[in-house]
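J.: would you be able to build a 3D model of this:
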Amino acid sequence: MMKGNLVTFFTQQSRTFEGISLAKWIVEEARKLGVGGATLMTGQEGFGHDGRFHSDSYFDLEDQPLQVSMALTFKEYENLMVRLEESHICVFYTKSEIEFGFTSEH
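T.: Sure, this is the predicted structure:
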């Protein structure tokens, strides 16, 4: 069992960084930093802090809500946040302290 943080980033398909979606960039940076896994999920609809509606409808696919979640050690969390700050990325996230591990040997 390990202790760390469950971190979830919320963005939209239309947000890009370095030519790819911001959500995919976050997943790739986490991988480069050695994080054990990350999950990129699409949302059906939602609204952001600006009150704008986002959905996965045929007419609004580029603004589809995206969410990236990962269980991180405290050090992995710190490293990822430093990387986001160095890249001048502003993205909404949530963080909860958690215990995590495997139920048996894998």
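
J.: make it CA atoms for all contacts and neighbour counts henceforth
T.: OK.

J.: does the residue nearest the centre of the chain sit in a helix, a strand or a coil?
T.: Central residue of the chain (Cα atoms, centre = their mean): Val68, 2.7 Å from the mean position. Classification of Val68 using DSSP: H, G, I helix; E, B strand; the rest coil returns strand.

J.: and for Lys24?
T.: The three-state label given to Lys24 by three-state DSSP is helix.

J.: work out for me the element the nearest residue to it once chain neighbours are set aside sits within.
T.: With sequence-adjacent residues excluded and distances taken as Cα to Cα, 6 or more residues apart in numbering, Lys24 is closest to Leu40, at 7.5 Å. Per DSSP states H and E, Leu40 falls inside strand 39-42.

J.: for the comparison step, fold the sequence that follows:
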Amino acid sequence: MTQGIYLKLFVPEQLRLHGNLLYEWVLKQAEAIGIPGGSAVRALASFGRDGRLHEQHFFELAGELPIILEFFASDETLNQLLALLAAENQSLFYIKFNAEAGQIKPK
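T.: Next up is the predicted model:
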């Protein structure tokens, strides 16, 4: 088992940075600084500080739902990723907490 930090970022799905979707840019930066893996998952529904419910509809063209990025790494490495986002003037909500990672293997 490995001790580390779990980071969850909430990124607007249509937000772009340097010509790329922001969530794609974040995943590339995470890989470049040595984070061993990350995932991007699109929310089905959400609400936030504005109190409005956002839901996916079949004919919805403009994406208002967040992409949720998840990482597990050392606190130092994840702070480096957050600093990269801050340097790009990005305002994003995140959750960060201590976690334990392991793997179950067949005998």
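
J.: how much space between the residue nearest to the centre of structure 1 and Phe74 of structure 1?
T.: For Val68 of structure 1, the distance to Phe74 of structure 1 equals 17 Å [Cα to Cα, to the nearest Å].

J.: over to Glu99 of structure 1?
T.: In this view, Glu99 of structure 1 and Phe74 of structure 1 are 11 Å apart by Cα to Cα.

J.: need the overlap of contacts for those two.
T.: Both Glu99 of structure 1 and Phe74 are contacted by Lys3, Gly4, Asn5, under the criterion Cα atoms under 8 Å, 6 or more residues apart in numbering.

J.: mark which of those residues are part of strands, please.
T.: Lys3, Gly4, Asn5 (DSSP state E).

J.: among the residues you listed, who's most crowded?
T.: Within these, most neighbours by other Cα atoms under 10 Å means Asn5, with 21 neighbours.

J.: out of everything not next to it in sequence, what's closest to that one?
T.: Spatially, and ignoring its direct neighbours in sequence, Asn5 of structure 1 is nearest to Glu97 (4.4 Å; Cα to Cα, 6+ apart).

J.: so how far is stretch 91-98 of structure 1 off the chain centroid?
T.: Here stretch 91-98 of structure 1 shows a centroid-to-chain-centroid distance of 9 Å under the convention Cα atoms, centre = their mean, to the nearest Å.

J.: got a markdown table for the ones in strands among the shared contacts of Glu99 and Phe74 of structure 1, with distance to Ala23 of structure 1 too?
T.: A markdown table is the format used below for these (distance: Cα to Cα, whole Å):
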| residue | distance to Ala23 of structure 1 |
| --- | --- |
| Lys3 | 25 |
| Gly4 | 21 |
| Asn5 | 18 |
